[in-house]
Structures are given as C-alpha cells and as structure tokens.
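>>> for reference, the sequence and a predicted model appear below.
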Amino acid sequence: MSQRVVLAYSGGLDTSVAIGWIAQETGKEVVAVAVDVGQGGEDLDVIRQRALDCGAVEAYVADAREEFADEYCLPALRTDALYMGIYPLVSALSRPVIVKHLVAAARLHGADTVAHGCTGKGNDQVRFEVGIGALAPDLTCIAPVRDYAMTRDKAIEFAERENLPIDVNKKSPYSIDQNVWGRAVETGFLEDIWNGPIEDVYSYTQNPADPKPADEVVITFDKGVPVALDGKPVTMLEAIEQLNERAGAHGVGRIDIVEDRLVGIKSREVYEAPGAMALIAAHSELVNVTVERDMARFAGGVRQRWAELVYDGLWFSPLKRALDGYIDDLNEPVSGEIRLVLQGGRAVVS
C-alpha cells in the first residue's frame, strides 16, 4: 500500500486544494475526513464526493453530533466551564472529537501522517497537534497553509489550474467556526475593538433589543445532566438544539471578548452560544442550591483550570482526567428542576 496522509477536511477552498497540494509535496495518497459536529451547511455526502473529485483516494465522513454533545459538551456543562469567565469553549470542545476521528481514520487506512488546515497564528494548530500527539505519538502532523506557504492566492491559482470542483470566488467577509454548542466569528473590521458587531455577524441569535414576550422554560437535571425540557424527555443534543432555538430567539448567548490565545496573542472574538449559555445558567444555579458548601467553594478553581486546559488543547491530559473525577462527584446531588426566563438577551433563573 502507498503511504497515506489523513486530512481534516471541511469542503472549503483550503482543504480541497490541500488534497492535491499534499500529494505533490509529499508523494503520498490523501484520505479526507469530515466530521459533523452540528456545524450545518452542506450535506456530508456532497462534501465527501467533493473530496473524491479533488483527488482523495478515500473520503471518510462521520456524524458525530450525538458523540460531541454527550462526551464533550456535557462535561463542559457539568463543569460550568467558561474560559476567562465568559467563553463556553465553542471551538475548543470540537477539536478533540475531530482529533479522535482523524486518528481512527489514520489507523483504518494505514496513514502515517495527519494534516489539518490551520494557520500558524491560531489556537487550533496546537489543539490538533497536541491531541494527535496524545492519542497517537507515532503519527506525523503537517499543516499545508503553515508548512508549505499555501496562501489563499496560491490556493485559488492551484484550484483553477487543476480544475477543482470548488467555487474560488465565494468568500464570506467573516471567518466562521460553528457547531451545535455555538458559533465563533472573526473578521477584519472586528479586529479593531472600537468597532461594534453589526447584526449581519449573527446567525444563531436574533436581536435582543427586538420586543418579544418572554419565554419560560423548565429544565430538569439528573446528576448534572439535562434530561427534560418542560417535562418532555430530551437527549443532550436535543436539549442544546431546542435551547439554541428558544434562547437564540431572544438574543441569549451573544459574547464579545478580547481573548487571550494560547499562542500568546490577544484576539477579538465574537461568539453566540444561546443553548450553551442557557444550560450553564440553569446548571450553575442548581449547583448553588444542591452542592455542599466546601465542595461548591472548591469548584471555582476547578472550573477555571478545566476551561484553561480544554482551551489549550489538553483534553487528553492527566490533569484534565483527574479534574473530571471531581466534577463527577460534584454533580452527584445536582438533580432537580430550574425555571429560566428567556428575554432581552438574558437567561434568568426565576
């Protein structure tokens, strides 16, 4: 069998071009891997076919929405994890589940290298490579944009020259990363922190200033796990999706932050996470009601450190696993119902 590279594939310009670019640079075959964590957009079968049309020898697609909700979003909720006390780890939480599927695909298809589409200035290059190193230290990591100077202009030129089935003219003014837990937006004009976000930036949430009757929702928890909304049983994924809609209709979960990136720079980020923030508001209040005083006092430092570890790409670290044990104990008594009122950009316990 020829040597192979597994590529984290999104279906966009950069990763579509990366298939042929990697093949030329390394002489290896490319296996494309697309993971659905609730980001929406194109059908995964369409994305899979595009990868094959762009030269991938195999294309692996995974519906990881339930897995992402149960194994990654739920631990974050049970921790009430907010990086810098504000950000619910929208992008950071999705990286370890994608890493898990990349490593599984590498084993399945006999690859010795994993590739991703990250640049050299963001958090995700670290998250992917640290995660892959933790699960499969024998695999090599490459990033064509960073390692092979694959600029956007060069990518467009390559796509046109190779006749790739990708629209090279379609370019959003925003850089967006989204999943079922939330949505992250960066763009040129937002890099000036004096410029406020315009409504066009948002997709998961409606304008909180629009007058609307309040929406009241009762969330039932069992040991920190949301199990029902207004008395109707739900999975974790259903709880997030339904509250994304209901809380999002009232503008809940809009976040505008100058964030300390793990690579040592500050970055202005705009997030919207209506379901996540509504669930965290409810869960944190139930913790306050049910958890013994000393356990509750100690939880503050654990939440902060847990969020920092996940933000820094250390999902698979020994300390993160140890803190998970404490969080399990913390949530033992966290059962009951919490009533939230959603209105005017706020989720308020009533």
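On my side now, so go ahead. Numbers count the residues shown, from 1 in each chain.

>>> C-alpha only now, for contacts and for neighbours.
Will do.

>>> quick one: the helices in the protein?
With helices called from DSSP state H, the chain shows them at 13-26, 44-53, 65-68, 74-79, 90-109, 124-135, 144-147, 152-161, 236-248, 274-290, 293-311, 318-330.

>>> now these in TSV, with mean neighbour count and distance to residue 171?
Putting the helices of the chain into TSV (neighbours: other CA atoms under 10 Å; distance: least, CA to CA, whole Å) gives the following:
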stretch	mean neighbour count	distance to residue 171
helix 13-26	21	9
helix 44-53	18	17
helix 65-68	18	26
helix 74-79	23	33
helix 90-109	21	21
helix 124-135	21	21
helix 144-147	17	17
helix 152-161	16	11
helix 236-248	22	26
helix 274-290	22	26
helix 293-311	17	28
helix 318-330	15	38
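
>>> make a markdown table out of the ones you listed and add distance to residue 224.
Shown next, in a markdown table, are those (distance: least, CA to CA, whole Å):
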| stretch | distance to residue 224 |
| --- | --- |
| helix 13-26 | 38 |
| helix 44-53 | 32 |
| helix 65-68 | 17 |
| helix 74-79 | 6 |
| helix 90-109 | 18 |
| helix 124-135 | 27 |
| helix 144-147 | 41 |
| helix 152-161 | 45 |
| helix 236-248 | 11 |
| helix 274-290 | 7 |
| helix 293-311 | 14 |
| helix 318-330 | 9 |
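
>>> want to compare, so here's the second one:
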Amino acid sequence: MSGSKRGSVKKVVLAYSGGLDTSVILKWLQTTYDCEVVTFTADLGQGEELEPARKKAEMFGVKQIFIEDVREEFVRDFVFPMFRANAMYEGLYLLGTSIARPLIAKRQIEIAREVGADAVCHGATGKGNDQVRFELGYYALKPDIKVIAPWREWELNSRTALIDFAEKHQIPIAKDKRGEAPFSVDANLLHISAEGKVLEDPWVEAPDFVYSRTVDPEKAPDTPEYVEIEFRKGDAVAVNGQALSPAALLTKLNELGGKHGIGRLDLLENRFVGMKSRGIYETPGGTILHMAHRGIEQVTLDRGAAHLKDEIMPRYAELIYNGFWFSPEREMLQALIDKSQENVEGTVRLKLYKGSVNVVGRKSPKSLYSLSHVTFEADSVYDQKDAQGFIKLNALRLRLLNRQKQS
C-alpha cells in the first residue's frame, strides 16, 4: 500500500485532534501519499488541552501547525443562528455535533488557500454523518478541492490494526487506548456525545459513567436555582444581569445546567446515510438556552410568525443534521428566521431543578401580551359579542358539510 498514491497530492490540510485515530491518519498520509501534511486543531470548547497536539504534530515533522481558539466564532456564527430557529432534529436533538462540522470545514478550506494545499483530510468513518458534513462543506467552499477520507481508503479496519500501525511507526498510544474504548466521544462547547460499544443495545440503559458534563439529576441540589437570561434580536446577551460574550455565556449556562443535571438525552436517531444509531447527548447550557429562547418568543413573536417558524424548523434542523449548512436553502431559511427575531428582546426567568428547566417568567419592552385583552375582569377593549360572528363564519363549511352528509 505504501507509496501507491505518490504524486497525486502535494499538500493536505488535516483536521487533527492529536488522538490515536488522527495521529495514525497523519502518518498514513505521509507514507501513502508522500505529501506534506499541514495540521489544523480547533479549540471548540471540548475541554481538552491542545498543546499536546502541537508537540505530536512536531514529532511527525509537520512544519505548518494551526491551533486556533474558535469558541467565540463557533457560538456567535453557528450556534446562535441555529438557536434562533429553535432547531431540534427529530424533535429532541439540539445538533451539537452537526453544527461544529461546517466551522471546521470552513477553516480547513481557508487554511488550504493560505498555504497552497490541494487537498483536505478528515478522520470521520465511512458509516457516519460527519464524513457527509465535512465534505459537503469542503465542496461548497472550494469545488475543486481533493478530499481524502482514510477510513474509506485504508485497510486499517479495526482498533487492533490501528494500534499495530501506531506501534510499527512509533506513534505514542495513551495507555487507555490499548484496550477497546468503551464508547466513542465527541465534544465541543455546545455538547458532548457518546456512541458505540456499551451503548449499542438500545434496550440497555446507559451506565452512569457515560455522562461527564451533568450530575445525575437524582443527585442534583435539593434546592431549585433561578436564572435570568436577557435577549437582544433573538440572541442571549446576559445572564443574571451580567453581559457576556457568546462563548462565555454558553460556558456559564453549561456550569448551571451541569450542576442541576439538565440536558441529558438518550436518542435512537436516523443517520443521513440510512442506518439508525443510538447516541447519548449532554447539552446542559443549550437546553437552558433553548427553553429561554422559546420563552422570550412567547411574549414577543406574532402568532403567524411563530407558527411559520415552527413549521419550517424540522426542515432547517434536518439540513444542519445532514450537512447542508452552506446550501442556498439553509441560507434562505436563515434569512426568514433572522427577520422574525428583530423584536425578540427582553428577559426570561427560568427555574432549574433536578434535571428540569422551566420558564417561570418573561418580560419585554417589545411585548405583544396585552393584559387588558385577556383579563377575566371587565374591560373596554374587547367586545365579546364579536366572537359570535367569528365562530359562525368559521363553522359555515362544517355546517354545509354536515347538511350534505344528511341529504
């Protein structure tokens, strides 16, 4: 296999975590393609130290190493626009993994242009959604880019084969990687996900050690905690009166949500490639933010606008899940969503308690709520007699239908 593709690629930008898989990929690219490898490691808030990735890349002789903190861009330009839509895939999943992929793809392409690379490479398997998300992003931004997907090309089709390759090429292996990993993990500032191994039987409850961002709701504090979130144009801008940047705000909500066991999800989902898979997701801050955004929309969004948003949301969420962030239809839907958010401002108060988050108050200078219209006391703004004609007109077709049935 070695040297079989020499000359077909001169320089490749690899999405590099520094873990076993991408370290093997790095060496495999060098031996198989005989090309220069440029590494890109993104700090998306996964909570891991990134300097070891630099040292590992240097050990492989990599000259151009990009390690970037993209947390603010991630939340501001990807997470927040998605949350304006209240996006949930299959009614439950807040799309934590899906929304990170277009940002990584975008930076890889930008770096490829900067360093004159003719190819990009990712470490996603040939069975999952991520290969689709990465590559649709690559092709949307640079149509002529060459894409290398090692898991679809190489013969290293097992953990044992990977470790053998690593040992043969003196690639350091963390001790816990020498055995079978109990499950696969992906993390960023929005969520952490776990798949595979101990989670593959959908009837068996996920063991507690799978969860890392949230305490067991049963062991969460016995006293509820209240939090106030302020919004402007549909985006959260402050927590408990303190103005925060997008990434700092989500970090704060993660702390609060994690402490109270909020945001756990056990989902059997439909992958884009056709199979069903089971994932355990923890999205503590995102779950609070989702509920808060719904809360502020309740008081500021017109009924027609709110219902239209809810109608298009599943389509929008599916586009993100399937990897079409850079598609014209996602951008069209985004424009519609963003238009709806012009007056979505104000403050929401939420109650956090043992895995639950509930909106308990909302106020806004742009409020559409009129106490004088809904009061059960006497009022001078609504003539209840008007309802009779409204009901009669709406009942007309039903009455005609019934008469036709009787005849």
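The structure has been received and is ready for your questions. Because the structure is a prediction, the values reported are computed rather than measured.

>>> TM between them?
With the length set by TM-score structural alignment, normalised by the length of structure 1, the two chains reach a TM-score of 0.96; 349 aligned residues with a CA RMSD of 1.5 Å.

>>> hmm, back to that, quick one: which of the helices of structure 1 is nearest residue 198 of structure 1?
Nearest to residue 198 of structure 1, of all these, is helix 236-248, at 16.3 Å by CA to CA.

>>> now the closest one: which residue numbers in structure 2?
Counting by TM-score structural alignment, helix 236-248 of structure 1 falls onto residues 246-258 of structure 2.

>>> give me the mean distance between the matching stretch and structure 1.
Average distance, stretch 246-258 of structure 2 versus aligned residues of structure 1 after superposition (mean CA distance after the TM-score superposition for structure 1): 0.9 Å.

>>> quick one: closest of the helices of structure 1 to residue 176 of structure 1.
Evaluated over these, closeness to residue 176 of structure 1 peaks at helix 90-109, with 10.1 Å, by CA to CA.

>>> okay, the closest one sits on what stretch of structure 2?
Against structure 2, helix 90-109 of structure 1 falls on residues 96-115 (TM-score structural alignment).

>>> contact partners of the matching stretch?
Identification of contacts with stretch 96-115 of structure 2 by CA atoms under 8 Å, 6 or more residues apart in numbering yields 12-15, 40, 42, 44, 74, 78-79, 117-120, 130, 133-135, 137-138, 141-142, 186-188, 190-193, 283, 320-323, 325-326.

>>> which of those residues count as buried?
Buried by 16 or more other CA atoms under 10 Å: 12-15, 40, 42, 44, 74, 78-79, 117-120, 130, 133-135, 137-138, 187-188, 190-193, 283, 320-323, 325-326, out of the contacts of stretch 96-115 of structure 2.

>>> so which of those sit within strands?
12, 13, 14, 15, 40, 42, 119, 120, 187, 192, 193 (DSSP state E).

>>> just the closest of the residues you listed to residue 203 of structure 2, please.
For those, the nearest to residue 203 of structure 2 is residue 193 (18.3 Å; CA to CA).

>>> which residue in structure 1 lines up with that closest one?
Using TM-score structural alignment, residue 193 of structure 2 pairs with residue 184 in structure 1.

>>> try residue 310 of structure 2
So, by TM-score structural alignment, residue 310 of structure 2 is matched to residue 300.

>>> any idea how far residue 267 of structure 1 is from that match?
Per CA to CA, to the nearest Å, residue 300 of structure 1 is found 25 Å from residue 267 of structure 1.

>>> so what's residue 37 of structure 1 up against?
63, 64, 65, 68, 94, 179, 180 are the contacts of residue 37 of structure 1 under CA under 8 Å, 6+ apart.
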